[in-house]
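Enquirer: Have a look at this prediction, sequence included:
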Amino acid sequence: MGDPISREEHEEFRKRIEAEDNRQNRRIELLEKSVEQFTNLTTAVQKLADNMESMLKEQEQQGERLEKLEGRDGEKWRNVTGYIITFVLGLAISYLFKTAGF
């Protein structure tokens, strides 16, 4: 075996080991906080993604409803235009028949 170490050397070794333990414990605490922050961030990003997905679905539904509403207005305009053209043609045909003597 070797020469035994003195009490002072033993105390110095113990202090250094304790200091290293404290340093590592502090690093572990910081890592745990970082992991907790990453977990919170991941959760927040997931919630944001879910909200954006629901907003996209809602926007698609609103787009469909808007297209239907715009189509209805266009359809009404085409009907009104058709009635006006029919009326004008009716007047023209009536005038032609009247002038032809029917």
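Expert: Now that the structure is in, tell me what you want to look at. Numbers count the residues shown, from 1 in each chain.
Enquirer: Please make it C-alpha for all contacts and neighbour counts, starting now.
Expert: Fine.
Enquirer: can you tell me the helix or strand for residue 5?
Expert: Using DSSP states H and E, residue 5 maps to neither a helix nor a strand.
Enquirer: this is the other structure I want to compare:
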Amino acid sequence: MNDEEVAVRIAEYGKEIGSLKHRTTDLEEQQKSIQELAMSVKELALNMKTMMEEQKKQGDRLQKLENEPAERWNSAKKTAFTTIISVISGALATGLIFMAAQYL
């Protein structure tokens, strides 16, 4: 190898090194973009988890609100049934007392 060939090879290596530096810079930018995307996905996942927990809480509150009218209706039915039974029992007791009073 003579000096001229060595100079040509060094020039070629210089071009290759420049190309590799350019490619490395591009890869570093891509890596930064991928890292930012990964962080965004992680943040999105945390937000989704928080939203899911809040939605569960809202579902529980909604279930309580939906059950309230049914509970009131059941309470009203019990009250009406108790009132009717009380009236009938009172009427029977009064009737029996009047009947017993007539025979005395």
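Expert: Arrived safely. The structure displayed is predicted, hence computed values, not measured ones.
Enquirer: Near the aligned partner of residue 40 of the first structure in the second structure, how many other residues are there?
Expert: Aligned by TM-score structural alignment, residue 40 of the first structure pairs with residue 36 of the second structure. Around residue 36 of the second structure sit 12 other residues, with neighbours defined as other CA atoms under 10 Å.
Enquirer: can you check the one 4 residues further on too?
Expert: Applying other CA under 10 Å, we find 12 other residues in the vicinity of residue 40 of the second structure.
Enquirer: ditto for residue 94 of the first structure
Expert: Other residues close to residue 94 of the first structure by other CA under 10 Å number 13.
Enquirer: Which of the helices or strands spans it?
Expert: helix 7-100.
Enquirer: now that helix, how far from the centre of its chain.
Expert: Using CA atoms, centre = their mean, to the nearest Å, the mean C-alpha position of helix 7-100 of the first structure is found 3 Å from that of the whole chain.
Enquirer: List the contacts of residue 84 of the second structure.
Expert: Listed by CA atoms under 8 Å, 6 or more residues apart in numbering, the contact set of residue 84 of the second structure is empty.
Enquirer: What's the separation between the residue mapped onto it from the first structure and residue 95 of the first structure?
Expert: When the first structure is aligned by TM-score structural alignment, residue 84 of the second structure is paired with residue 88. Using CA to CA, to the nearest Å, residue 88 of the first structure is found at 10 Å from residue 95 of the first structure.
Enquirer: cool, residue 10 of the first structure as well?
Expert: Distance, residue 10 of the first structure to residue 95 of the first structure, using CA to CA: 125 Å.
Enquirer: Could you do residue 84 of the first structure as well?
Expert: From residue 84 of the first structure over to residue 95 of the first structure (counting by CA to CA), the distance is 16 Å.
Enquirer: now residue 75 of the first structure
Expert: In this view, residue 75 of the first structure and residue 95 of the first structure are 30 Å apart by CA to CA.
Enquirer: Tell me the counterpart residues of stretch 61-71 of the first structure in the second structure, please.
Expert: With TM-score structural alignment applied, stretch 61-71 of the first structure matches the range 57-67 in the second structure.
Enquirer: No further questions, thank you.
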